[in-house]
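**Student:** no sequence for this one, just the structure:
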């Protein structure tokens, strides 16, 4: 997917570098990022307890894949050796407090993490009161920072969930990373068969939908002539059961309030890194 480094952030200039700032892991729904002196692993839309939610909400009985999700994430942590895990929203699935199978899945997951791993969870629309639960659980030994869904600036990377408008500080970073959308592409073969695959979506932020919002009056690049907007990376859903937005199918509504209008030159990539080109024409 190439180098996702972009313009120097006005409030945090950095020396020139040839390293990618955000780099997808080939074949996996995750990316690594350079955050100051730290190396981070970025994921989104883990949706712990999703199978329990299907039973409760829709009456659909699906065997739990909690162990598979945990093994995949722990394997990525072992492989990439990050200083920090960043969850870009929807770590859990229920809207309120986690309970039952969901809470059990999360407790076992957190117990699997190395004690020295720092964790940042940006709240998604499914994360309810997750900060209260994490603060009250004596079984969790790792350091967890819970940030609002509008996001937070981590070094030169702005992370948010995507279900609400980003915080101004997020837009001042070189790259904006979000989840929520669960981007997918529908692919058809020459005999009419089709399949749906998770995808990455990337491009640059289009300033148009942000300019009329008062909270962004001090975001310098929005009004500066010749300024280059940040790059944007929409992460695929970590949980492969949750479906998502078919970004290349006409009439599909995006979930984020600033997409697709806020995305310029948007291109789609498969998890293995295959470049599909402009997402609308895939």
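**Tutor:** Here it is on my side, so go on. Here the structure is a predicted model, which is why all the values come from computation and not from measurement.
**Student:** going forward, measure contacts between C-alpha atoms and count neighbours the same way
**Tutor:** Fine.
**Student:** which other residues reach stretch 50-67?
**Tutor:** 48-49, 92-94, 101-102, 105, 242 (C-alpha atoms under 8 Å, 6 or more residues apart in numbering).
**Student:** if we go to 10 Å?
**Tutor:** The contact list for stretch 50-67, computed with C-alpha atoms under 10 Å, 6 or more residues apart in numbering, reads 46-49, 71-73, 92-94, 99-102, 104-106, 108-109, 239-242.
**Student:** First-to-last residue distance for that stretch?
**Tutor:** 13 Å (C-alpha to C-alpha, to the nearest Å).
**Student:** Spatially central residue for the chain, please.
**Tutor:** Central residue of the chain (C-alpha atoms, centre = their mean): residue 179, 3.1 Å from the mean position.
**Student:** Would you agree that one is in contact with residue 162?
**Tutor:** Yes - taking contacts as C-alpha atoms under 10 Å, residue 179 lies within contact range of residue 162: 5.9 Å.
**Student:** Give me the buried positions along the longest strand seen in the chain.
**Tutor:** Ranked by residue count under DSSP state E, the longest strand found in the chain is strand 194-205. For strand 194-205, a neighbour-count test (16 or more other C-alpha atoms under 10 Å) marks 197-205 as buried.
**Student:** Below is an additional structure, to be compared with the one above:
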């Protein structure tokens, strides 16, 4: 298992498995409410993932949560974007997903992917367990030799000379 150089992805060559997370499809539309206009990135995102998969020779893709952005419902524009995205990437590889906290209702929108429980999934040999990170992983995942989590928002606690603490991140 190793990170894909210069990409936000992980590759497990022995399983031909590419792992990505936190894609937040639909965030462009959400940003428009705040005056930030960004064109849809669905086609580019799907193409980029396919290029990475081709480069590393992945035949399977695991999305480790938060493929969609808008919650709790999924507006039509987000549903259309998700359908387009999954249609495009599932042409070239099997797609699996461990849902994150933004992925409620995804099963109703996209039918051609395998969705594991939100408390995680693990390789049969229990060498690696995967979970999104918004929930505690299940017992099988916790017992794996290596754990892969998404969703984490790193923080650092800074303390000044007077003892005041500040959390950044």
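**Tutor:** Great, that's in hand. All values derive from a computational prediction rather than experimental measurement.
**Student:** Just the TM-score for the two chains, thanks.
**Tutor:** The TM-score (TM-score structural alignment, normalised by the length of structure 2) is 0.82; 159 aligned residues with a C-alpha RMSD of 2.2 Å.
**Student:** Without its sequence neighbours, what residue ends up closest to the alignment partner in structure 2 of the residue nearest to the centre of structure 1?
**Tutor:** Using TM-score structural alignment, the equivalent of residue 179 of structure 1 in structure 2 is residue 150. Of all residues not flanking residue 150 of structure 2 in the chain, residue 132 sits nearest, at 4.8 Å (C-alpha to C-alpha, 6 or more residues apart in numbering).
**Student:** for the aligned residue in structure 2 for residue 154 of structure 1, what are its contacts?
**Tutor:** When structure 2 is aligned by TM-score structural alignment, residue 154 of structure 1 is paired with residue 123. Residues in contact with residue 123 of structure 2 (C-alpha under 10 Å, 6+ apart) are 15, 129-130, 140-141, 144.
**Student:** filter the residues you listed to the buried ones?
**Tutor:** So, by 16+ other C-alpha under 10 Å, the buried ones in the contacts of residue 123 of structure 2 are 129-130, 141, 144.
**Student:** could you dump these to JSON lines with secondary structure and distance to residue 113 of structure 2?
**Tutor:** Formatted as JSON lines, these follow (DSSP: H, G, I helix; E, B strand; the rest coil; distance: C-alpha to C-alpha, whole Å):
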{"residue": "129", "secondary structure": "strand", "distance to residue 113 of structure 2": "19"}
{"residue": "130", "secondary structure": "strand", "distance to residue 113 of structure 2": "17"}
{"residue": "141", "secondary structure": "helix", "distance to residue 113 of structure 2": "21"}
{"residue": "144", "secondary structure": "coil", "distance to residue 113 of structure 2": "24"}
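**Student:** Return the member of those nearest to residue 7 of structure 2.
**Tutor:** Of all these, residue 7 of structure 2 sits closest to residue 130, with 18.7 Å by C-alpha to C-alpha.
**Student:** My guess is the closest one contacts residue 137. True?
**Tutor:** Yes - under the criterion of C-alpha under 10 Å, residue 130 of structure 2 makes contact with residue 137 at 8.2 Å.
**Student:** Residue 135 of structure 2: neighbouring residues, count only.
**Tutor:** Residue 135 of structure 2 has 12 neighbouring residues, counting by other C-alpha atoms under 10 Å.
**Student:** what about the residue lying closest to it once chain neighbours are set aside, which helix or strand?
**Tutor:** Leaving aside its chain neighbours, residue 135 of structure 2 sits nearest to residue 119 (6.1 Å; criterion: C-alpha to C-alpha, 6+ apart). Using DSSP states H and E, residue 119 of structure 2 maps to neither a helix nor a strand.
**Student:** dump the residue contacts of residue 119 of structure 2.
**Tutor:** Residue 119 of structure 2 neighbours (C-alpha under 10 Å, 6+ apart): 98-100, 130-141.
**Student:** Pull the contacting residues for the equivalent of residue 62 of structure 2 over in structure 1.
**Tutor:** Alignment note (TM-score structural alignment): residue 62 of structure 2 maps to residue 86 of structure 1. Residue 86 of structure 1 sits next to 31-33, 40-44, 118-122, 144-145, 154, 159 when contact means C-alpha under 10 Å, 6+ apart.
**Student:** so residue 86 of structure 1, which of the three states?
**Tutor:** Look at residue 86 of structure 1: counting by DSSP: H, G, I helix; E, B strand; the rest coil, its state is strand.
**Student:** My reading is that residue 26 of structure 1 lies in a strand. Confirm?
**Tutor:** No - looking at residue 26 of structure 1 with three-state DSSP, it is coil, so not inside a strand.
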